[in-house]
Each structure stands twice: as structure tokens, then as C-alpha cells.
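Peer 1: heads up, no residue letters with this:
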């Protein structure tokens, strides 16, 4: 009499194979109901806005591509790009100074960040715009120029936005630099690389993966913060929309026009940020560990012996190695 626990011999037929598992997805009724409610509320809101008799949508369409609006749009884009360039350059320099063992550089950077992060950006814009009240002329010795000639509304906006952004960017870059393993710097300096070259060739490229997400968020914030320059009469997008609304008395319609363009620019900035994040994250998720790379280059017998010692329950296949 044969033992029922003995393994079966002979060819395996389809009747001997176990039936495939029928996976039934779990229905999340709560999420479905919540989604329907949110869609219904959003549709009701859009319908109420679209059919509102107090909003003249023809005015929105007429002014969406108005030359005055487009000129303000260009000023907004220019302020955003130039202010971010100033902020990034300042931020990298201040972050390196904050991490420097030199106490003077460290203190200067810390003081700069403290002042510009501790005062409202609107106050900084007003101070730069009214700089002529304290310094009527700028220059050295006999060479000087009228402050109002140099510090125009656009220049005051650029200084107020760019210098303030530098303080916030410094902390973003510093956090990215600290995220890189210190052994990277030690290894490069052991090979004879100078500290400056190590920072720009080894550390910063690796830190970009951590820096890009908050930097993209700052770019979007900067794009919207340019609307503050309206208080100093800089001809940005919001200022141009308000100028038109003063003439035709369609205040809400022109605000909708400005909001549409801000949404378009924010969407473009979000797409660029997403592409940059993917580019700097290439190879990070799929990069094998050092242990897996070592095991891959060993003979199968050697792999089994190492795995038996380090992980008794693991197999070579668990590390991507074929025995």
C-alpha cells in the first residue's frame, strides 16, 4: 500500500494543477461616494459661476489676449525668471558659507538669512522702492547718480524678490548638501580634489535630487508673489489688469483674466518641475545595492555560502543572482 504523503510521479496533467486564484477587488464604497459628492459640488460651483448674470464672460474673452495684459504677462515672467536666478546664485553661495568652517563667512550668511527671512517681503519691496528717501544719490566719491534714476519700479521689484528668495534658497541648498553622504567629500578630497571643485563636481550634482522639489515649489510661489509688486506700480500682470478695470469698471472680469494666466504659468512650471525631478532621479530607484552587485559577480556556490551566513532564509534569486 502506497503512502499518500509520497510525491506523485509521472506526467502532470491539467487536472492535477491547482485552480487559479480568482482575485476579487475590494470595493471602496466610501471613496466612491466621496468622489461622487466632490464631483457634484464642483459641477454645481462651475455651473453657478458660468451662468452668473453678474459676470460678463465676453469681457474676459476680449481681454484675455489684450496687448496690455500680454505686456504685463511678460513683465511677470521676466521678474520670476530673473528673481529665481538671483535667488539660486545667492542661495548656493550662502549655503556654502553657512557650511564653511570659517566663522566670519558663517556669521555673515546666518545674518543675511535672519534679516531677509525675518521681515515681510512686502516691507522689503517698499523699502527698496523708497530707497531715495534715505540715500538720494548712489555712488562713490564724486561719481554718483540719482537714486530714483537707478532704482526704478522694476529694479526695486527685482531686488525685493531676488534678495528675499536668496535667503530661502540658501536653506534649501544647505539641506540638499547635507543629504549627500559625507564620505563622498572625503573620497574626492583624498584623490586630491580641492574643496571648491568637490562641492561643484561631486556634492551639488547629487544634492540636486533633493533640491529640485522645494526649488520648484519656490518657483511657483515666486510666480504668484510677483503680484505684490503692484503696490509699487510695477507693470506686472495684476497691475495691467487693474489698469484696464479702472477704465471699463469690469473689476471681477479682469481679475479672472489675471487668474487664468497665473494658472497657465503655474501649470507650465509644475510640468517643468516634474520633468526635472524625473531627470535627476534617473537610476536611483533601479540602482542595485552594493551587496547585490558583489554577489552578482561571484560564482553560484560562493553566493550560496555567503547568503547562508548573512541571511539563512534568503536565496540567491532574492538578490537578483541566478544560480
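Peer 2: All right, it came through fine. This structure is a prediction, so every number in the text was calculated from the model and none was measured.

Peer 1: contacts, neighbours, all on C-alpha from now
Peer 2: Noted.

Peer 1: helix, strand or coil for residue 144?
Peer 2: Judged by DSSP: H, G, I helix; E, B strand; the rest coil, the three-state class of residue 144 is strand.

Peer 1: that one: neighbouring residues, count only.
Peer 2: Counted by other C-alpha atoms under 10 Å, the residues lying close to residue 144 total 11.

Peer 1: surely it touches residue 138?
Peer 2: Yes - with contact defined as C-alpha atoms under 8 Å, residue 144 reaches residue 138; the gap is 5.2 Å.

Peer 1: which strands or helices does whichever strand or helix holds residue 42 pack on?
Peer 2: Following DSSP states H and E, one finds residue 42 within helix 29-50. Helix 29-50 is packed against no helix or strand, with contacts defined by 3 or more C-alpha pairs under 8 Å, 6 or more residues apart in numbering; DSSP states H and E.

Peer 1: for comparison:
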């Protein structure tokens, strides 16, 4: 009962709102950067997976298994603490004394991009394979090269059909930005943790944080659903 009586949501809401608002912009920036990286990487991997090179396909399969077989949080920590050291060791072969470091934000965006890029690659690959082979053959008959037909005919159609799935992954990525707190990115979760540790308003802080994520993700999920229905009607 004492805990309930001591709850002060008014003070927590008053103090946390501007803090979470600032953290929201950082989370959105990380999401946008991470999703761009994921889309580019996913497209490259998808094209590589359908190439004729067995070696390339084998290397990409191993890479995908490594990324999909390890937790995103571990990948973020690895990207922040370990990857710069490994890159520095390699570069020092040619440039002695070279030292590389990633800011928490850059490490977070790269980690999100690489992780989600591996999952998006399967979506893009399936979308590419779903495009009627006859369209590629028609493009070749009209004088297109294989590369031109892929980028001008196949990729645009595959991307359009994959948009609804992209939307789902975008919503997931926004929620996964909370993991960036573990590499000291000052986003929503880290700000709520800091406030809770300073004020001991633990219940209030994390409840408001959860509501903030709901306010962000639920409307976006509804928007993605609406987009999916409109694309289905056009199709």
C-alpha cells in the first residue's frame, strides 16, 4: 500500500516527457539509418544469393547463419567494442598506429542495419524469385542486358511486393532501438533508466516508457496495414 500511495505519475510525466521526446528523435534517426543500411545490404545479399557463383553463395550463407544465429544485443556490443579493434589490427598492417573507434550511435546503426539486412535479404530474394521469368526474357529480347533487366524490371517489382513486410520490420526495428541503451546510446530506455535511478520513481518511469513505445509502434503498425491493403487492391 505504501508503494501505491507514493506513486507520483504527475511528476514523472512532467519530467520525463521532454527527456523521452529528445530520446525519440535519436531512436528515429537510428531507425532510419539502420533501415537504409539494412535495405542496401539486404538487396546486395539477395542478388548474391541468386548469382551463379557457388563460392559467393556459400560465403553469404555462412554470413547469414552467423548473424541469424547470434542475438542482436551481442552483435551491437561486438560492433561497438570489438569490430573497431579488429579493423584497426588489419589496417595497421599497412598503416602502423592506426586506431578506429565507432561512436555509440554509429555502432548501433551499423548493428541494426547488418542484423535486419540479413533478414530483409530473404524477403527481397523471395520477391525477386516471385517475379515472372517471362518479364526478364522479354526484356532480354528487347535488347536489355541481364543487369539492366534485373535493376530496371525485376528489382522495382520485387521491392513493391515486399513493402508490407518491410513495414513490419521497420516497426520491429524501432522497438529494437531500446537495445542501443546497452552501448550507451542516449535513446528512450537509457533516459528512462537514468531518470528512475535518480528519482527512484521506477514504476512510473518504466510504465511511461512502455506507453511511449506503444504510442509510437501501434499507429505505425496500423499505417503499414493500411498500406498493405492498398497495395493488395492495386495488385
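Peer 2: Cool, got the structure. Not measured: the values here are computed from a predicted model.

Peer 1: picking up where we left off before, quick one: contacts of the helix holding residue 42 of the first structure?
Peer 2: The contact list for helix 29-50 of the first structure, computed with C-alpha atoms under 8 Å, 6 or more residues apart in numbering, reads residue 55.

Peer 1: tell me what the next helix or strand along the chain from that helix is packed against?
Peer 2: For helix 29-50 of the first structure, the succeeding helix or strand toward the C-terminus, using DSSP H and E, is helix 57-63. Judged by 3+ C-alpha pairs under 8 Å, 6+ apart, the packing partners of helix 57-63 of the first structure are helix 251-280.

Peer 1: show me how far the helix it packs on is from its chain's centre.
Peer 2: From the chain centre to the centre of helix 251-280 of the first structure is a distance of 13 Å (C-alpha atoms, centre = their mean, to the nearest Å).

Peer 1: also stretch 163-179 of the first structure?
Peer 2: Computed by C-alpha atoms, centre = their mean, the chain-centroid distance of stretch 163-179 of the first structure equals 12 Å.

Peer 1: where does it end up in the second structure?
Peer 2: The alignment of stretch 163-179 of the first structure onto the second structure (TM-score structural alignment) covers residues 114-130.

Peer 1: show me where the first structure has strands.
Peer 2: 137-140, 143-146 (DSSP state E).

Peer 1: out of those strands, which one sits most buried?
Peer 2: strand 137-140 (a mean of 13; mean count of other C-alpha atoms under 10 Å).

Peer 1: find me the equivalent region of stretch 27-42 of the second structure in the first structure.
Peer 2: Going by TM-score structural alignment: stretch 27-42 of the second structure matches residues 76-91.

Peer 1: residue contacts, residue 19 of the second structure?
Peer 2: Each residue near residue 19 of the second structure by C-alpha under 8 Å, 6+ apart is listed here: 188, 191.

Peer 1: re earlier: buried residues in the helix holding residue 42 of the first structure?
Peer 2: By neighbour count on 16 or more other C-alpha atoms under 10 Å, the buried set for helix 29-50 of the first structure is empty.

Peer 1: that one: how far from the chain's middle?
Peer 2: For helix 29-50 of the first structure, the distance to the chain centre is 30 Å (C-alpha atoms, centre = their mean).

Peer 1: with stretch 88-106 of the second structure instead?
Peer 2: Here the centre of stretch 88-106 of the second structure is set off from its chain's centre by 24 Å, with C-alpha atoms, centre = their mean.

Peer 1: in the second structure, which spans are helices?
Peer 2: In the second structure, the helices defined using DSSP state H lie at 2-5, 9-49, 54-68, 72-77, 83-91, 104-130, 133-141, 146-149, 155-176, 188-199, 202-234.

Peer 1: please name the nearest non-neighbouring residue to residue 245 of the first structure.
Peer 2: The shortest distance from residue 245 of the first structure to any non-neighbouring residue, by C-alpha to C-alpha, 6 or more residues apart in numbering, is to residue 251 (5.0 Å).

Peer 1: trace that neighbour over to the second structure, please.
Peer 2: Aligning on TM-score structural alignment places residue 251 of the first structure opposite residue 202 in the second structure.

Peer 1: ok, now residue 127 of the first structure?
Peer 2: Match for residue 127 of the first structure (TM-score structural alignment): residue 78.

Peer 1: what's the match for residue 264 of the first structure in the second structure?
Peer 2: With TM-score structural alignment as the criterion, residue 264 of the first structure pairs with residue 215.

Peer 1: one step back: count of residues packed around the match of residue 127 of the first structure?
Peer 2: Neighbours around residue 78 of the second structure, by other C-alpha under 10 Å: 15.

Peer 1: now do the one 4 residues further on
Peer 2: Burial of residue 82 of the second structure is recorded as 14 neighbouring residues (other C-alpha under 10 Å).

Peer 1: wait, what's in contact with the residue nearest the centre of the first structure?
Peer 2: Nearest residue to the geometric centre of the first structure (C-alpha atoms, centre = their mean): residue 216, 2.2 Å. Residues in contact with residue 216 of the first structure, defined by C-alpha under 8 Å, 6+ apart, are 269, 270, 273.

Peer 1: which of those residues are conserved in the second structure?
Peer 2: Compared against the second structure with both residues aligned by TM-score structural alignment, their matches' C-alpha atoms under 8 Å, the contacts of residue 216 of the first structure retain 270, 273.

Peer 1: out of the contacts of residue 216 of the first structure, who's nearest residue 108 of the first structure?
Peer 2: The closest of those to residue 108 of the first structure turns out to be residue 273 (C-alpha to C-alpha; 31.2 Å).

Peer 1: what residue in the second structure is paired with the closest one?
Peer 2: Using TM-score structural alignment, the partner of residue 273 of the first structure in the second structure is residue 224.
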